[in-house]
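Asker: Sequence and computational prediction follow.
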Amino acid sequence: MEETIGGRWGELFTRRYGAAVATLCLGVALYALNGFLVSTSLPTAVTELGGVDLISWAFTVYLVAAIVGGAAAAMIKHRIGTRPALMASAAAFLVGTLVAGLAGSMPMVLVGRLFQGAGEGVIAAICYALIPELFPSRLLPKVFGAEAIVWAAAAFGGPLLSGVLTETVSWRAAFLINVPLILIFVALVAVVVPPDRGERKRVAVPFLRLSGCAVGIMLVSVAGIVPHSWQAALCVAAAMAVLAGVVLLDRRSGDRLFPSDAFTFRSTVGAGLWVVLLMPLAQAATSVYLNITIQHLWGYGPTMAGYVSALMALSWSGSAILVANVARPAVQARLIRVGPFLLAVGLLGVMVALVSGQPWLLMLCQILIGTGFGLSWAFLSQAVMEAARPGERDAASGLLPTLQSGGYAIGAAVSGLVANEAGMAGAGGAAEIIHAAAWVFGVAAVLGTLGFLASFGVRRGGR
């Protein structure tokens, strides 16, 4: 009966669950806040240190390391234990923060970002894997709702905090603000995460598959900076081939990084992972091109454009809170399908709004996109976690944030490829900008539709 009756929000803040919620939310906050802190302060760092040609690599090396770390998280957890894995990852994040924050050159910043990414990738994946271990099924939507609030707070507070610290103290302060946060996280892990019982698995480190993940994501990142569209297309195609090869190789291995039914359409886990990948892949178009488009097309300033983008984060958090009390599996299954449907409709509406010059429609569609994520993401994640085959729940759970990051990376590359082919970079007037934006958001809507179709393979209460 406990599994079918929805829990109360107040339960999250009781003595039994309060510290666990704080630990997991802080783990997510480190990942979310760090991204917003660095994106705001890094231009100032480059001005002081030089190396403007390396600024994009500060994000690339972090992303590659985070995705590889996330892919390896389940293996690390089984090899050394949950608490030691989180402690070691936190130490790597701390070292990276100190190296980047105290760096005297951009290459040292890149080294720090590499350590930050590796540590935070493992932290985010293990925190996801801990959710079904530390909370009963009835509270999982509320835990994801709390994490959505953390993301929204980071989206609003991160740039503001980083901007104030950068302008009044130094860009280094914006980096080093992570130090007390990671120390608090370590203290919470020591209290909340129980010691592992039983024998740890002695698994071989899959260097080839992890290297394949790194190469695939690196190729995706390179696609965004090469000068010619054919080179970008070649990079994206090569990345897809490498990543598909990693998945196929993993299925034949005795020590898997991924669930055995990952990316098949015959199971909830396989279909669910496709939805987890495709939704951020589609939404990446708005993250990359919406702000710059409305600034050039409608004359919006950075602040106003930022508010338009923030509507998505607010809608995600608000809708996640509203549906967190839904306990019936049939209703949850419907919400899993409604989410990517609203995303696809919202992206199509963004295209229409830009073509027709209707700001009110654009804002409505941003709300639809955020609501799509908020209505479905918690139940989608829960479905994947609970449908995992015996012994594979850690791999399935830890893959969720890793795929989300990978989806944004691939989506940014695909959007860039479409934008370049449509003439976005050389657009000199409103008509050219509208033409390019229509292609970018039209393709994004198609990708969102693919996520909607994949969602029909996700079932609640079964595999």
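Answerer: It's in.
Asker: contacts, neighbours, all on C-alpha from now
Answerer: Noted.
Asker: ok, then the element right after the lengthiest helix in the chain?
Answerer: For the chain, the helix with the greatest residue count under DSSP state H is helix 18-49. Using DSSP states H and E, the next helix or strand after helix 18-49 towards the C-terminus is helix 55-80.
Asker: mind listing what's buried in that following helix?
Answerer: By 16 or more other Cα atoms under 10 Å, the buried positions in helix 55-80 come out as 55, 57-80.
Asker: Ok, stretch 123-140 next?
Answerer: 123-132, 134-135, 137-140.
Asker: again, but for stretch 382-401
Answerer: 382-388, 392-401.
Asker: now swap in stretch 314-323 and tell me
Answerer: Leu314, Ser315, Trp316, Ser317, Gly318, Ser319, Ala320, Ile321, Val323.
Asker: Take this one as well and set it beside the first:
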Amino acid sequence: MTALEPRDAKVAEEPADRADERVLGRAYRALSVGIVSVVLLIAFEATAVGTAMPVAARELGGVSLYAFAFSGYFTTSLFGMVLCGQWSDRRGPLGALTTGIGAFAAGLVVAGTAGTMWVFIVGRAVQGFGGGLVIVALYVIVGRAYPERLRPAILAAFAAGWVVPSIVGPLAAGAVTEHLGWRWVFLGIPVLVVFPLALALPQIRRRAAGPVKVAQTGGFDRRRIRLALGISLGAGLLQYAAQDLRWASLLPGVAGAALLVPAVLGLLPRGTYRAARGLPSVVLLRGVAAGSFIAAESFVPLMLVTQRGLSPTLAGFSLAAGGATWALGSWVQSRPRVEPYRERLMTLGMVLVACAIAAAPSVLVHSVPVWIVAVTWAFGCFGMGLVIASAGVLLLRLSAPEEAGANSAALQISDALSNVVLLAATGAAFAALGGGTAASTAADAGSGAHPAAFAAVFLPMAVVALVGAWVTTRVRVR
């Protein structure tokens, strides 16, 4: 596929020294602001919803299903990612992007009006499908509309789009949750859809709409669609088996693995899971970094609320500084002077992530101040900024034009699949050690709680992040 091949060769060959040839220069300003606004929408959802999630799970009687609310999102996003790669190659990213944003908003409405935890999880799954379409479409747009020299900068701008939501989102979501109820956190976010659609779509239609010139003929690749269905269904069955710790759950677990393994092998670059040098290690690194970090971060607010008695507002605020440091890390990797040291920066980033995850459960000891989480998580987010943006840059650099679309989808699949698998594993450990009966209010904190359930989430994820530090040594092709 050639989804990331520039649609117009003149775009990629224009002089680099012209004043308007910058991400926010005259030629690209409207497009850049528009697609970064789409990232802002996703960022507000992630930060605000993450803050409200512990309260929603408690009121819906689904604390034991807490991990499903996150993994359900990532499971359906896997199918959306593969579908978007096919859709964008043959018809352009515009339709996939608008459909994705619509599904994303619809999922928020379903979750916000849910009466049971399972309906809430269904809403998150609809969100995930939309999110999978959106994230791959954005990569396609970057590859078509921007020359290679501007791609590190626009990917850094994506990270910068998380700064304001990471600061305002947890505070706003916490305040709304406490005074109006958690449902309004979900029902209020779809309003944000209007601005990015109005701003981005005209520019995308002009610069990146329509099929690429050398796109494959015919309809969608049915084999890849079947593999996408297999990977989504398999991941869902594994997640169910991990949460229902009974012998009867072995059957769906085995069935999920039987579907998942061949689908993964068919959709990811050859050699990914043995960390072959170059592109396979870049794809693997994205999954290891995102999976370990997100699996740990998903439990930070719940740990602070149930173990230290923080309000949802304060628990969410503990993650607020991370948006700024993530953006700072992305900005650092975009500087031309650091280009020769990109791989070393990625190694440093993964070490910082591992240290942050390992340090977070120290607050389970009540003599440790809770602000330790905010500080350590800020360093971890800086490391993620170095790694995630650099992985995107390296992927585009290592991909042949006819493979760029498939490889971009593979990068996102690795990200989402790792989230599903690691959330399933941590969710199983959390449930097995009694995490579902943890205290749910400030008054109950410390009574009947199970600190070991949280330690079983964070410490293994720190080890996974250290494995990612080793994978960074394999991304360079000798």
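Answerer: Sure thing, it's come through. Model, not experiment: these values are computed from the prediction.
Asker: TM between them?
Answerer: TM-score of the superposed chains, computed with TM-score structural alignment, normalised by the length of the first structure, equals 0.79; 448 aligned residues with a Cα RMSD of 4.2 Å.
Asker: coming back round to it: tell me the angle of the longest helix of the first structure relative to helix 55-80?
Answerer: Orientation check (axes from the mean of the first three to the mean of the last three Cα atoms, to 10 degrees): helix 18-49 of the first structure against helix 55-80 gives 150 degrees.
Asker: What's Trp316 of the first structure aligned with over in the second structure?
Answerer: Using TM-score structural alignment as the criterion, Trp316 of the first structure maps onto Trp326 of the second structure.
Asker: cool, Phe452 of the first structure as well?
Answerer: Aligned partner of Phe452 of the first structure by TM-score structural alignment: Ala469.
Asker: So what's the residue count around its match?
Answerer: Neighbours of Ala469 of the second structure under the rule other Cα atoms under 10 Å: 25.
Asker: tell me which element Ala187 of the first structure falls in.
Answerer: Judged by DSSP H and E, Ala187 of the first structure forms part of helix 178-192.
Asker: buried set for that helix?
Answerer: For helix 178-192 of the first structure, the neighbour count (16+ other Cα under 10 Å) marks Asn178, Val179, Ile182, Phe185, Val186, Leu188, Val189, Val192 as buried.
Asker: OK, contacts around the first one?
Answerer: Yep, that's Asn178 of the first structure we're talking about. By Cα atoms under 8 Å, 6 or more residues apart in numbering, the contact set of Asn178 of the first structure is Leu30, Asn34, Leu94, Thr97.
Asker: In terms of helices and strands, where is the residue mapped onto Val414 of the first structure from the second structure?
Answerer: By TM-score structural alignment, Val414 of the first structure lines up with Ala425 in the second structure. Under DSSP H and E, the secondary-structure element containing Ala425 of the second structure is helix 404-432.
Asker: which residues touch Ile42 of the second structure?
Answerer: Applying Cα under 8 Å, 6+ apart to Ile42 of the second structure gives the contacts Gly131.
Asker: And it, how far from Gly131 of the second structure?
Answerer: 8 Å (Cα to Cα, to the nearest Å).
Asker: go on, Val475 of the second structure?
Answerer: Shown here: Val475 of the second structure relative to Gly131 of the second structure, a distance of 27 Å by Cα to Cα.
Asker: Settle it for me: which of those two has more neighbours?
Answerer: Gly131 (28 against 25).
Asker: counterpart of the more buried one in the first structure?
Answerer: Matched to the first structure by TM-score structural alignment, Gly131 of the second structure sits across from Glu120.
Asker: what helices or strands is the helix or strand containing its match leaning on?
Answerer: Glu120 of the first structure is part of helix 106-134, with elements assigned from DSSP H and E. Here helix 106-134 of the first structure touches helix 18-49, helix 55-80, helix 82-101, helix 140-168, helix 393-421, going by 3 or more Cα pairs under 8 Å, 6 or more residues apart in numbering; DSSP states H and E.
Asker: quick one: the first one to chain centroid distance?
Answerer: In terms of Cα atoms, centre = their mean, to the nearest Å, the centre of helix 18-49 of the first structure is set 13 Å apart from its chain centre.
Asker: What residues of that helix count as buried?
Answerer: 19-38, 40-42, 45-46.
Asker: Name all residues that make contact with Val205 of the first structure.
Answerer: Met75.
Asker: Which position in the second structure pairs with it?
Answerer: By TM-score structural alignment, Val205 of the first structure lines up with Arg222 in the second structure.
Asker: Also Tyr289 of the first structure?
Answerer: Checking TM-score structural alignment: Tyr289 of the first structure goes with Phe299.
Asker: Repeat that for Val28 of the first structure.
Answerer: Aligned by TM-score structural alignment, Val28 of the first structure pairs with Val39 of the second structure.
Asker: Could I get the contacting residues of its match?
Answerer: Phe158, Gly161, Trp162 are the contacts of Val39 of the second structure under Cα under 8 Å, 6+ apart.
Asker: separation between the counterpart of Leu130 of the first structure in the second structure and Ser88 of the second structure?
Answerer: Superposed on the second structure with TM-score structural alignment, Leu130 of the first structure falls opposite Ile141. As for Ile141 of the second structure, its distance to Ser88 of the second structure is 9 Å (criterion: Cα to Cα).
Asker: do Leu417 of the second structure as well
Answerer: Note on Leu417 of the second structure: its distance to Ser88 of the second structure, by Cα to Cα, is 21 Å.
Asker: Quick one: residues contacting Leu347 of the first structure.
Answerer: Gln283, Cys365, Ile369, Phe441, Gly442, Ala444, Ala445, Gly448.
Asker: And Glu120 of the first structure, by the same measure?
Answerer: For Glu120 of the first structure, the contacting residues are Leu30, Tyr31, Ala66, Gly69, Ser89, Ala90, Phe93, by Cα under 8 Å, 6+ apart.
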